[in-house]
Each structure stands twice: as C-alpha cells, then as structure tokens.
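Asks: Sharing a model prediction with you, sequence too.
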Amino acid sequence: MAEFRRIVLCADDYGLSPGVNRAIRDLLTRGRINATSVMMVTPAIDRAEADALASIKSQEPNIAIGLHVTLTAPFRPLTADYAPLRDGALLSIGQTLGAAMLRRLRSALIAAEIRAQIEKFTATFGAPPDYLDGHQHVQIFPQVRDAFLEVVSRDLPKAWVRQCGRVTPVTSRLSDRKGLLLDILSAGFRTRAARLGVRTNPAFAGSYDFHADPNFAVLFPRFLDGLPADSVVMCHPGFVDDMLKRLDPLTDLREREYAFFSAETFPKIMAANRVTLA
C-alpha cells in the first residue's frame, strides 16, 4: 500500500475580510488546512485579526503562515512612490500581467513594495513569514518574479516560495488555458529560484475556473492525483460579508469551499487519496 504524502493545503487571502478570516481560522483550528497566506495591504488585517491567527499558530506550530504579496487592484501599495497606479490603486491583474510581459514595470519599485509588505508582516506577527506567494499568482509574472526572488534570496533565505506548475498530463493541461499559463510562467520562475538557491514547492494544484459552476467535491480529488509530497494545494474558503463583496469577485464559491473542507467527508477523501496534512 502506498505511503501517505504530506501536502500543504493553503487558504489564500487572510486579511481580505472578516468573513474570510473567520472561515480560515476555523479550518486551521479543526486541522482541515495547514497554511494560510496573509495579505498586508487589505482592511481586515488589523491587530485583532492578526493576533487571532497568531494565537492558533502558537498552539499548532506546524501551521505555516505566509505572506500573500499583493500587487494588483483594488488595493493600494504601502510604498509612497510605487508606480504604475490608476486613481491611486494598483493596476488590475490583466493590466499588471500585460505590463510585465512588455517589461514596462520598474523592478526597483516592485522590490521596495515587496520589502514593505514583508516588514509589515514581520512587525505584525513578530516573526518573518514561513513562505511567500502572490495574490492572483503575481509572483510568477515576468519582471515581478525577478524582484520577488531577489528580495527573498537576500532578506529571507530560510523561507520557501510558491511556484504554480502542475504535474498533470500534457493532454489535460491543454484543455485548461489558465493552468497552462501558470505552467509556462512557473517554468521560468523555478529556473530563477534554483539559480538563487530559493526553495520552491515541487508541484501545485487548486486552480480552476472561478466563473463556472464547479462541483468542488469532484474537483478536489483531481487536485490530489499524482501530487508528490510537499506540494501546495491552493484554496479560498470564506464567509461572504459586505467587505468581501466590495473588494473581490470571488464570493459564493468561498462558502462552497468552506462547506467542503468542514464536512465530515473531507478527511475520508484525503485518506482515500493517501494524503495527509500532518
């Protein structure tokens, strides 16, 4: 019988809204997830919300808390001279990716903003992040990845970073345009990370079409298929509240994901796929 593989099941977007924070803390406390990525430029990462998360980690040291580097709208940067902006806010994901592909971003400004978010995280939690990734996968974009990895290699050499390349067969990749783009961008990211001696996860899963009407109970076992140990599976559980509605288009699907992870069938699915969080 195959041995159990330990994975990192990471809930993104802690700090986005009180409802998202509450759902993530509940799943961490119940052992249904073992990592969360924290946004430091969002309105729901005040002292109380940060302390509540830190308290859980103090009781469960194996939980990983990472920095969710945020460089896209509708949020505002921490650094005063960051550019480009639109009406004082960061560009949309499409605009950011387009500018990155055309190499129109300024690496020094990106690096300064990433350092500011790291510094705020460290001041808030009293320790540097265990790992770093990016909101909307921005860390693997051209230009951004260079600044991101340079900062991590110099400032946080013990941290690991998230790459978003999968282990699915090529035939499956071609039917998933979003996943294929992540695979392509992650190839360069992994190469650069290896050159700088920055650790990455061996594989990634959890991406799906947020605009469709997915059955998460069907999707999730597919994410686990063939994953090597220490791979990252991304998720976005949360409770919908007014702040979330104002800031992010991903709303009801968060509650569906929360319901899946909190259900009694979830541990059985993990066991059936020989996967563990311990």
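Replies: Yep, it's here.
Asks: Only C-alpha atoms from now on, for both contacts and neighbour counts.
Replies: Noted.
Asks: Work out the gap between whichever strand or helix holds residue 147 and the centre of the chain.
Replies: Assessed by DSSP states H and E, residue 147 sits inside helix 144-155. Computed by CA atoms, centre = their mean, to the nearest Å, the chain-centroid distance of helix 144-155 equals 17 Å.
Asks: List of residues touching that helix?
Replies: For helix 144-155, the external contacting residues (CA atoms under 8 Å, 6 or more residues apart in numbering) are 100, 107-108, 110-111, 114-115, 138-139, 159, 189, 192-193, 196-198.
Asks: Select from these every entry located in helices.
Replies: Using DSSP state H, the subset of the contacts of helix 144-155 located in helices is 100, 107, 108, 110, 111, 114, 115, 189, 192, 193, 196.
Asks: Any of those buried? List them.
Replies: 100, 107, 110, 111, 114, 115, 189, 192, 193 (16 or more other CA atoms under 10 Å).
Asks: residues near the nearest residue to residue 107 once chain neighbours are set aside, how many?
Replies: Spatial nearest neighbour of residue 107, excluding adjacent residues (CA to CA, 6 or more residues apart in numbering): residue 147 at 5.7 Å. Number of residues near residue 147 (other CA atoms under 10 Å) recorded here: 21.
Asks: Second structure for comparison follows:
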Amino acid sequence: MPFPVNVFANADDFGYSASVNKAILFCFENEYINSATLLTNTPGFEEAVQITRDNQCVKNIGIHINLAEGKPLTNLGEAFLNADGCFSLQKTGKASGFFTKAEKLALVKEISAQINKGLSQGIAITHIDSHYHLHTLPGLFNLFLHAAGQFKLKMRLAQTYREGSYLKFWYRQYINSRITARKLNYSDRFESVNHFLSRGLFYNGEQKTEVMLHPDFDPAGTLTDHFDAETMVSWLNYLKQLHKG
C-alpha cells in the first residue's frame, strides 16, 4: 500500500517493547510506514536490532534519543534523574530549562552514547529525533544540533505548522532554519498525521514531509497508535484512499 515518495511515515519508539516492535515490523511489511527511530536504552532494543537485520523492508532507521524515561547509558549524575536512577522528564523536559556547562557536557556524552550504541550494531543509521521532542527545547537544541553534525546524521525538524502560540511558531521556525542552513534536515516539513491530512495532501511537489506514528498492538491484537489511537485509524484510512485512487 505505497504512499507518495516525498513522505516519510516514521514510527517512533522502535525498541520500546515487544508489542511495539511487532507492530512496527507489521507496518513496514504492509507499507504503512517507511522509516523508524530506535530507542537504545529500553527493553526491546536488542529485539528491534535483530528485526532490522532480518527484514529488508525495515529501512531508514534513526535513533530516537531518550532523555525522558528509562536509565541513561552513561554516568549522568543526579541532576536529570529521579530516585530510581531513571530519567525525570520534569527535569529534562522543562521548556525554559538552561543547564550549566558541566550538565551540558554530561548530556552531550549521553546523547553520543545512545547514537554510538545504535551505530555499533552495524545498522545504517540515517537520522535522529527525540522522545517527547526534547531536541526542540531551548536548553537542549544546540546539543542535538551539534550531535547531528558530529555524526553526520539528519535531524527531525520541529513542527512546521502554526498551532496556537505565535511565539512558539516563530521559535520553531528559527530552530528549523538553523537545521536546514546546515543541510541536516531529514525532511522539509514535520507534521502530525492529522495536520497532514487536514491539508488534503496527496502529493506536494518536491517537498518532503515527515509524519509521526507510534505503532503498537492493543490487548485485542488491533493495530493502534499508543499515543493517540485515532491517529492510526486516520492514517490507514488515508492509505486506503490512496490505494483506491
């Protein structure tokens, strides 16, 4: 069920769990997606790597850098962790968070470790993004931009459509201009499935658009999006319409 060649349908959270891995493979096999990003500090990482090695349809694999949950790969220190030694999203995900030089160095080391863990598996890594879009935050953006340049990887843009605050939209335009100026952008646009579909987009010239999904199987065995179930329903309906056309 192919879709326009200028669309990257990316599955986030590859490696999160066995059910997510199974769902992402299913989506690749059925051409519901053509890209995915891999978590390297979660229980399903090794299985996701093996799935990638064993299945030629699994392609365009990136690293889904995770500073939001689970344990870090490096000795990050307590500044970003909870009492259990896992990432605290409250500490890393503050929109206005700015960090000391030592904290930035620790975060750079962790980001690099997660990328290197993916690269060490012999997988052709193409791009990076982040769990909960932390790479777009003011205190973290430059660290991710540096990592993308250092490892010569493409990077997910911030959302490219206006939603609510004009200030947020301006900020996202600004950081996206910095990504594209270095030719590190993975696409020309980054949109939610719902916004992508709201524009009635079947083909958009030469612009490349990335849309994001979170495939999983629910307890009944139905393919879903574990972040927003309606997203998967809408995406599959869109693909059916394309196939009929």
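Replies: Great, that's in hand. In this text the structure is predicted, and so the values were computed from the model without any measurement.
Asks: What value does the TM-score take for this pair?
Replies: For this chain pair, the superposition-based TM-score is 0.80 by TM-score structural alignment, normalised by the length of the second structure; 231 aligned residues with a CA RMSD of 3.0 Å.
Asks: gap between the aligned partner of the residue nearest to residue 107 of the first structure in the second structure and residue 155 of the second structure?
Replies: Matched across to the second structure, residue 147 of the first structure falls on residue 143, judged by TM-score structural alignment. Residue 143 of the second structure sits 12 Å away from residue 155 of the second structure, going by CA to CA, to the nearest Å.
Asks: Do a quick rundown of the helices in the first structure.
Replies: In chain order, the first structure shows helices spanning 18-29, 47-59, 93-101, 107-125, 144-155, 170-173, 177-196, 216-224, 242-247, 252-262, 265-272, with DSSP H as the criterion.
Asks: Quick one: these as CSV, columns for distance to residue 4 of the first structure too.
Replies: Shown next, in CSV, are the helices of the first structure (distance: least, CA to CA, whole Å):
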stretch, distance to residue 4 of the first structure
helix 18-29, 20
helix 47-59, 24
helix 93-101, 37
helix 107-125, 32
helix 144-155, 31
helix 170-173, 25
helix 177-196, 26
helix 216-224, 12
helix 242-247, 36
helix 252-262, 19
helix 265-272, 8
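Asks: Compare those and report which one is nearest to residue 39 of the first structure.
Replies: Across the helices of the first structure, residue 39 of the first structure has its closest neighbour in helix 107-125 (8.4 Å, CA to CA).
Asks: centre of the chain versus the closest one, how much separation?
Replies: 16 Å.
Asks: how close does the longest strand anywhere in the second structure sit to the first structure?
Replies: As assigned by DSSP state E, the longest strand anywhere in the second structure is strand 7-14. By mean CA distance after the TM-score superposition for the first structure, the fitted strand 7-14 of the second structure averages 0.6 Å away from its aligned residues in the first structure.
Asks: residues making contact with that strand?
Replies: Under the contact criterion CA under 8 Å, 6+ apart, strand 7-14 of the second structure has outside partners 20-21, 24, 32-39, 44-45, 48, 64, 131, 187, 208-215.
Asks: Quick one: neighbours of residue 185 of the first structure, just the number.
Replies: Residues near residue 185 of the first structure, counting by other CA under 10 Å: 20.
Asks: I'd like to know how far the closest residue to it other than its chain neighbours sits from residue 36 of the first structure.
Replies: Setting aside the residues directly before and after it, residue 185 of the first structure is nearest to residue 140 in space (CA to CA, 6+ apart), at 5.9 Å. For residue 140 of the first structure, the distance to residue 36 of the first structure equals 19 Å [CA to CA].
Asks: How about residue 125 of the first structure?
Replies: Distance of residue 125 of the first structure to residue 36 of the first structure, given as CA to CA: 13 Å.
Asks: Between these two, tell me which one has more neighbours.
Replies: Taking neighbours as other CA under 10 Å, residue 125 of the first structure and residue 36 compare with residue 36 leading, 28 against 15.
Asks: need the contact list for the more buried one.
Replies: Contact analysis of residue 36 of the first structure by CA under 8 Å, 6+ apart lists 10, 11, 12, 13, 14, 24, 64, 65, 66.
Asks: ok, now with 6 Å
Replies: 10, 11, 12, 65 (CA atoms under 6 Å, 6 or more residues apart in numbering).
Asks: Can you tell me what the last one aligns to in the second structure?
Replies: Under the alignment by TM-score structural alignment, residue 65 of the first structure pairs with residue 61 in the second structure.
Asks: Its match: neighbour count?
Replies: Neighbours of residue 61 of the second structure (other CA under 10 Å): 22.
Asks: Check residue 138 of the first structure too.
Replies: 21.
Asks: Nearest residue to the corresponding residue of the second structure for it in space, please, no chain neighbours.
Replies: Here residue 138 of the first structure is matched to residue 134 in the second structure, going by TM-score structural alignment. The shortest distance from residue 134 of the second structure to any non-neighbouring residue, by CA to CA, 6+ apart, is to residue 93 (6.3 Å).
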